[in-house]
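Chemist: make a model of this:
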Amino acid sequence: MKPATKRPPTPPPLPPPFASHTARIERPSTYLPSLEAAGSNFVDTATYVPKLDEPIKPEWYFFYGTLAKPDILKHILDLQEEPLLRPAKIIGYKLASWGQYRALIDGEPSEEVSGFAYEVQTIEHEFKLARYETNAYKLHRCRIRFTDNTEPRELSGNTFMYAGDAGALQAGRFDRVLWELQMGTRLPDKWKTPTEEILRRMGVEPNVLNDSGR
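Modeler: Sure thing, here's the model as predicted:
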């Protein structure tokens, strides 16, 4: 007797046919309520760009070195015309030599540094000045006093000061502070050279320096 043959499984029923476009379920649109909430001037509102109440104001800078030369300043800022510099001075500062350059450092209250002031017009120009000065100098607020008998006679502005150790600069010693700023790292403590040893290498005895009252 032959075994009964198994019938294949019954296939699943076919899905119902798609409803015609006339039988779509209508859903409420969220676009129209949003459009009504925007008001009648929604086009102006969408394209409105807010403006700053106060635009960026020019900033005065005091220069005492190479930047005080109009041709150099014109080249650095990529100006079309020669810049207008006003003779000026700052009080309470003095200049020291840093290689072939001049460096502004703190001085006695009565000391003065003469130079020129320039009204920088844009932030881009401020960035160019900072890039030119490098990190050997730092931006510093100062009181600029004009010496050309023209108004304004005095105002607050910026200048670039020496960013390292002013004492080491004046003594002609290795400036550890400036070296670390420029290299972006700190010297190990074992590399520190005592002041007495530095003076001996310069041919100056420490007791002589102390007797001089410096």
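Chemist: contacts and neighbour counts: CA atoms only from here.
Modeler: Noted.
Chemist: quick one: contacts for V177?
Modeler: Neighbouring residues of V177 by C-alpha atoms under 8 Å, 6 or more residues apart in numbering: 164-165.
Chemist: measure it to R102 for me?
Modeler: Taking C-alpha to C-alpha, to the nearest Å as the measure, V177 falls 18 Å from R102.
Chemist: next one: W60
Modeler: The gap separating W60 from R102 is 20 Å, by C-alpha to C-alpha.
Chemist: in the chain, which spans are helices?
Modeler: Ranges of helices within the chain are 31-38, 42-47, 70-77, 123-133, 166-171, 176-183, 195-201, 206-211, based on DSSP state H.
Chemist: excluding its backbone neighbours, what's nearest P58?
Modeler: The shortest distance from P58 to any residue other than its chain neighbours is 4.5 Å, reached at Q121 (C-alpha to C-alpha, 6 or more residues apart in numbering).
Chemist: was I right about that neighbour contacting Y61?
Modeler: No - contact status for Q121 versus Y61: not in contact, 10.5 Å apart, counting by C-alpha atoms under 8 Å.
Chemist: so for those two, which sits in the more crowded spot?
Modeler: More neighbours sit around Y61 than around the other of Q121 and Y61, counting by other C-alpha atoms under 10 Å; the figures are 23 against 13.
Chemist: all the strands of the chain, residue numbers only.
Modeler: Taking DSSP state E, the strands of the chain run over residues 59-63, 86-91, 93-98, 101-106, 112-120, 137-146, 154-162.
Chemist: please provide the structure for the following sequence as well, for comparison with the first:
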Amino acid sequence: MPDPTPPPLPPAPKPASKAINLKVSAPPSQSKHNRTTNALLPPDQPFSPCYMFLYGSLMDPEVLQAVLNLPELPTTRPATISGFKVRMWSIYPALILGDDDEKVSGVVWKVEEENHFKRLQEYETGAYIWTWCEATLDDDKKVREKCRTFCWAGDPHSKELEDGSFDLARYQRVLKPSIVRKRPAVP
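Modeler: Alright, predicted model coming up:
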């Protein structure tokens, strides 16, 4: 079977409008069942830096650099989150709620700029929605406050999702070159 065609990079970010409604989930201080309740972020709430838990192609610093057009490789740290699990949407990993003892491995990276967060949202497409999470770093330190990740926005029981796992090494070998090669020059 031939290797799949890589996804295109999302379009360049558009200038922000004055009123932006983002779908989000409840903050981590709420119960597991409440964190699936979507709410609207008030348009007047300013962006503030946050950590992102990344678990797919964006775990690779060169891919993250290309997607965000960063001048330097971003510094990420290995981390895990609990209470979630990964299903596959074709070749893409999709995070859904799982049992409290289930863990997903990935990395965390601090998003300092609102345009970077918006670019990540575009890259993830409407198939994903961000939610709060608590990440545990490899040294057992917790990233509790202002840590987000992207989850599957649809029905977690959808027939579009299959059991499986994301193979980062295969992605890096087969698809990464087309993403990194498309990286525009940093001004």
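Chemist: tm score of chain vs chain?
Modeler: The TM-score (TM-score structural alignment, normalised by the length of the second structure) is 0.58; 116 aligned residues with a C-alpha RMSD of 1.8 Å.
Chemist: closest to the centroid, which residue in the first structure?
Modeler: Among the residues of the first structure, the one closest to the centroid is F127, at 6.4 Å (C-alpha atoms, centre = their mean).
Chemist: gap between it and Q121 of the first structure?
Modeler: Remark: distance between F127 of the first structure and Q121 of the first structure (C-alpha to C-alpha) = 12 Å.
Chemist: please apply the same query to L67 of the first structure.
Modeler: With distances defined as C-alpha to C-alpha, the gap from L67 of the first structure to Q121 of the first structure amounts to 16 Å.
Chemist: the first structure: which residue goes with G126 of the second structure?
Modeler: Under the alignment defined by TM-score structural alignment, G126 of the second structure is paired with N135 of the first structure.
Chemist: spatially nearest residue to its match (excluding sequence neighbours)?
Modeler: Distances taken as C-alpha to C-alpha, 6+ apart place Q182 nearest to N135 of the first structure, at 6.5 Å, with adjacent residues excluded.
Chemist: again with E126 of the first structure
Modeler: Using C-alpha to C-alpha, 6+ apart and skipping the chain neighbours, the partner closest in space to E126 of the first structure is V120 (6.9 Å).
Chemist: can you pull the contacts of that neighbour?
Modeler: Applying C-alpha under 8 Å, 6+ apart, we find V120 of the first structure in contact with 58-61, 126.
Chemist: which one of those residues is nearest M161 of the first structure?
Modeler: The shortest distance between M161 of the first structure and any of those, using C-alpha to C-alpha, involves Y61 and amounts to 11.9 Å.
Chemist: ok, now which ones touch the closest one?
Modeler: For Y61 of the first structure, the contact set (C-alpha under 8 Å, 6+ apart) comprises 117-120, 157-159.
Chemist: quick one: map it onto the second structure.
Modeler: The criterion is TM-score structural alignment: under it, Y61 of the first structure has M52 as its aligned partner in the second structure.
Chemist: grab the nearest non-local neighbour of its match.
Modeler: In space, not counting the residues next to it along the chain, M52 of the second structure is nearest to R148; the distance is 4.9 Å by C-alpha to C-alpha, 6+ apart.
Chemist: wait, the one you found touches I129, no?
Modeler: No - at 10.0 Å, R148 of the second structure does not count as touching I129 under the criterion of C-alpha under 8 Å.
Chemist: so which of the strands of the first structure is nearest P206 of the first structure?
Modeler: Nearest to P206 of the first structure among the strands of the first structure is strand 93-98; the distance by C-alpha to C-alpha comes to 22.5 Å.
Chemist: residues near L97 of the second structure, how many?
Modeler: Summarising burial for L97 of the second structure: neighbours were counted as other C-alpha under 10 Å, giving 18.
Chemist: any idea what it aligns with in the first structure?
Modeler: Structural correspondence for L97 of the second structure with respect to the first structure (TM-score structural alignment): D106.
Chemist: please list all residues in contact with its match.
Modeler: Contacts were defined as C-alpha under 8 Å, 6+ apart; by that measure D106 of the first structure touches 92-94.
Chemist: look up how far Y93 of the first structure lies from it.
Modeler: Distance of D106 of the first structure to Y93 of the first structure, computed by C-alpha to C-alpha: 5 Å.
Chemist: in stretch 129-147 of the first structure, what counts as buried?
Modeler: Counting neighbours by 16 or more other C-alpha atoms under 10 Å, one finds that the buried residues in stretch 129-147 of the first structure are 129, 133, 136-137, 142-147.
Chemist: tell me the one of those nearest E196 of the first structure?
Modeler: The shortest distance between E196 of the first structure and any of these, using C-alpha to C-alpha, involves A136 and amounts to 26.0 Å.
Chemist: in space, what's closest to the closest one - neighbours in sequence excluded?
Modeler: Here the nearest residue to A136 of the first structure in space, its sequence neighbours aside, is A163; by C-alpha to C-alpha, 6+ apart that works out to 5.3 Å.
Chemist: neighbours around the one you found, how many?
Modeler: 19.
Chemist: my guess is the match of G126 of the second structure contacts L181. True?
Modeler: Yes - contact status for N135 of the first structure versus L181: in contact at 7.1 Å, counting by C-alpha under 8 Å.
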